[in-house]
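Engineer: Return a 3D structure for these sequence lines:
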Amino acid sequence: MADFGITRVGVVAHPRKPVRDSVDVLVSFAERHGVELVVRETDAAQVGAGVAVVSDEGFAAGVDAVVSLGGDGTMLGAMRLAVERPVPVLGVNYGNVGFLVEIAPAELAGAIERVHAGDFEVEPHSRTAASRWKRATRPRSRSTTSSSAGPSPARRWRSTCWSTGRSSGTTAVTP
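Structural biologist: Alright, predicted model coming up:
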């Protein structure tokens, strides 16, 4: 197949998993094909030397492909970075479950060669945009209440959880 035109590959790494072997595979690939590897400042320490460090904005605006080294959470983070300018995102499984990531670390060398050659299929994933209303005071922790009328075993639960952290998913249930 013809060269797909990849000249700059972004690397997103899990903050605690030992991904250096996969980074070495990517560095070797980049040297053979004249491809620039870049990493965001937040991932630079985990990835190590040999990969150019760029800002988040520079990362998202300038990559032709992204390699996610981690689990599903890392993959979702990588896809969020590329959402405004869709590029191929290849997931390498360093996690425990791996619903979204496609390959094992041992398969990375062959897989990145296929991506470079354009020999891949895009698996589209949808996203949901959500907004929330603001209250004058926000609870600082989870709160759960229950109510019961009489001796009936049925209970009604209301739970509220406010979070500012990252997550792999959100479940919303309505009556």
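Engineer: C-alpha from now on. contacts and neighbour counts both.
Structural biologist: OK.
Engineer: which stretches of this protein form helices?
Structural biologist: 20-33, 44-47, 56-62, 72-81, 108-117 (DSSP state H).
Engineer: Report the buried residues of the fourth one.
Structural biologist: Residues 72-79, 81 are the ones in helix 72-81 that count as buried (16 or more other Cα atoms under 10 Å).
Engineer: Identify the residues contacting residue 97.
Structural biologist: The neighbourhood of residue 97, defined by Cα atoms under 8 Å, 6 or more residues apart in numbering, consists of 71-72.
Engineer: Roughly how far does it sit from residue 76?
Structural biologist: Separation of residue 97 from residue 76 (Cα to Cα, to the nearest Å): 13 Å.
Engineer: Likewise for residue 36?
Structural biologist: 23 Å.
Engineer: go on, residue 14?
Structural biologist: Applying Cα to Cα to residue 14 and residue 76 gives a distance of 11 Å.
Engineer: One more: residue 70?
Structural biologist: Residue 70 is 10 Å from residue 76, by Cα to Cα.
Engineer: First residue to last residue on stretch 44-58, what's the distance there?
Structural biologist: 14 Å.
Engineer: same question, stretch 65-82
Structural biologist: Note: stretch 65-82 ends 9 Å apart using Cα to Cα.
Engineer: Here is the second sequence; please produce its structure so I can put it next to the first one:
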Amino acid sequence: MNLKFVGIHVRPDSPDAERKGIELAAWLQRQGIATGDLNAAEPSMDLLIVLGGDGTLLHAADLASRYGIPILGVHMGNLGFLTEITVDELYKTITMLLAGEYRLERRIMLSAAVVNGTTGAISEAVRALNEVLIVKDSASALIRLGCWANQEYITTYSADGLIIASPTGSTAYNLSAGGPLVHAEQKSLILTPVCPFMLSSRPVLLSSETLVTVHPLAPASQVGVIIDGELHWRMAEDDYLLVQQAARPLLIVSSPWKSYFKILRTKLHWGGDPVDLPLPDPVRRYC
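Structural biologist: Here you go, the predicted structure:
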């Protein structure tokens, strides 16, 4: 990777991350690589290094994907599904990038907007890496959400809410709500109801080419739209939420040392110890 100009995005409430960001900027400059201000993203950047946790990467993902800047996530937070590189691996990883030894993963982003069913007025689109959540404001009653795939009616969910997740977001709120794990590089959208009234209301996996439309049937005044953890809209009675794959994916530098399933085994504690179980050589030759 030809690195001439690199951005550094740090977790804002972490003095350790800020110190590491300043140290990293000095190291990059000694290698002849220019750096921008902390937590700034510019279209001309060749790489954006994120120091923090998954939340920090979510905040950086929108601008990085808009500009087509690859992200290198360095784990300095709590969970670390998205920030795959450890601090100890950081400089070795950058050296490998400079030598051309790297792999970029293309993660689909979501684009959400609200359109009024009477006037046709539409909001500015907002992008998400993990999920778009339609959720009730109060704890009293269920909400009823009509749902369409393109123009075809799917069903009406009676639930506390509905998650529209990307494959990357399948390990986030979607997983907590009983949704499926989907490989991060898969091209699909996941619909997962939150605490549905009917046990027959199950998650649905759709093509990433699908335009999902959701309309709160009742009571609309109690419905909010949360995008990657931030409240963006409260929906009126005649509003429709449109969610689809965004035009540009997010490019993430994958760890040379950890596969997707190794990360899952480690974070979710599958099978006890997160060790590899290799296939026998006579079987591997066919795989």
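Engineer: where does the TM-score land?
Structural biologist: The TM-score (TM-score structural alignment, normalised by the length of structure 1) is 0.65; 139 aligned residues with a Cα RMSD of 3.2 Å.
Engineer: circling back: could you dump the buried residues of helix 72-81 of structure 1 to JSON lines with distance to residue 122 of structure 1?
Structural biologist: Shown next, in JSON lines, are the buried residues of helix 72-81 of structure 1 (distance: Cα to Cα, whole Å):
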{"residue": "72", "distance to residue 122 of structure 1": "17"}
{"residue": "73", "distance to residue 122 of structure 1": "19"}
{"residue": "74", "distance to residue 122 of structure 1": "18"}
{"residue": "75", "distance to residue 122 of structure 1": "15"}
{"residue": "76", "distance to residue 122 of structure 1": "15"}
{"residue": "77", "distance to residue 122 of structure 1": "18"}
{"residue": "78", "distance to residue 122 of structure 1": "15"}
{"residue": "79", "distance to residue 122 of structure 1": "13"}
{"residue": "81", "distance to residue 122 of structure 1": "17"}
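Engineer: so which of these would you say is closest to residue 118 of structure 1?
Structural biologist: Closest to residue 118 of structure 1 out of these is residue 79 (18.9 Å), distances taken as Cα to Cα.
Engineer: residue boundaries of the strands in structure 1?
Structural biologist: Here structure 1 has its strands, by DSSP state E, at 8-13, 36-40, 52-54, 65-70, 89-93, 143-147, 156-160.
Engineer: and the fourth one, what does it pack onto?
Structural biologist: If contacts are counted by 3 or more Cα pairs under 8 Å, 6 or more residues apart in numbering; DSSP states H and E, strand 65-70 of structure 1 sits against strand 8-13, helix 72-81, strand 89-93.
Engineer: what's the angle from the longest one to strand 89-93?
Structural biologist: Yep, that's helix 72-81 of structure 1 we're talking about. 170 degrees (axes from the mean of the first three to the mean of the last three Cα atoms, to 10 degrees).
Engineer: Structure 2: matching residues for helix 72-81 of structure 1?
Structural biologist: Aligned using TM-score structural alignment, helix 72-81 of structure 1 spans residues 54-63 in structure 2.
Engineer: same question, stretch 93-107 of structure 1
Structural biologist: Mapping stretch 93-107 of structure 1 onto structure 2 (TM-score structural alignment) gives residues 75-89.
Engineer: How far away from the center of its chain is that stretch?
Structural biologist: 15 Å (Cα atoms, centre = their mean, to the nearest Å).
Engineer: now residue 141 of structure 2: how far from residue 158 of structure 2?
Structural biologist: Relative to residue 158 of structure 2, and taking Cα to Cα, residue 141 of structure 2 is found at 10 Å.
Engineer: now residue 46 of structure 1: how far from residue 83 of structure 1?
Structural biologist: Residue 46 of structure 1 is 23 Å from residue 83 of structure 1, by Cα to Cα.
Engineer: Show me which of these two is the more surrounded one.
Structural biologist: Taking other Cα atoms under 10 Å, residue 46 of structure 1 and residue 83 do not tie; residue 46 has more neighbours (19 against 12).
Engineer: Contact partners for that one?
Structural biologist: 13-16, 19-20.
Engineer: quick revisit: will you turn the helices of structure 1 into TSV that also has distance to residue 132 of structure 1?
Structural biologist: Listed next are the helices of structure 1 as TSV, based on distance: least, Cα to Cα, whole Å:
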stretch	distance to residue 132 of structure 1
helix 20-33	39
helix 44-47	33
helix 56-62	25
helix 72-81	19
helix 108-117	39
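Engineer: most neighbours per residue, which of those helices?
Structural biologist: helix 72-81 (a mean of 21; mean count of other Cα atoms under 10 Å).
Engineer: average offset between that helix and structure 2?
Structural biologist: In the superposition with structure 2, the average deviation recorded for helix 72-81 of structure 1 is 1.5 Å (mean Cα distance after the TM-score superposition for structure 1).
Engineer: could you check the angle strand 8-13 makes with that helix?
Structural biologist: Using the same axes, to 10 degrees: helix 72-81 of structure 1 against strand 8-13 is 140 degrees.
Engineer: Pull the residues that contact helix 72-81 of structure 1.
Structural biologist: Outside helix 72-81 of structure 1, the residues that reach it (Cα under 8 Å, 6+ apart) are 12-14, 60, 66-69, 89, 91, 93, 95, 97-101, 167-168.
Engineer: Find the residue closest to the counterpart of residue 28 of structure 2 in structure 1 in space, skipping its chain neighbours.
Structural biologist: Using TM-score structural alignment, the partner of residue 28 of structure 2 in structure 1 is residue 30. In this structure, residue 30 of structure 1 finds its nearest non-sequential neighbour in residue 36, 6.2 Å apart by Cα to Cα, 6 or more residues apart in numbering.
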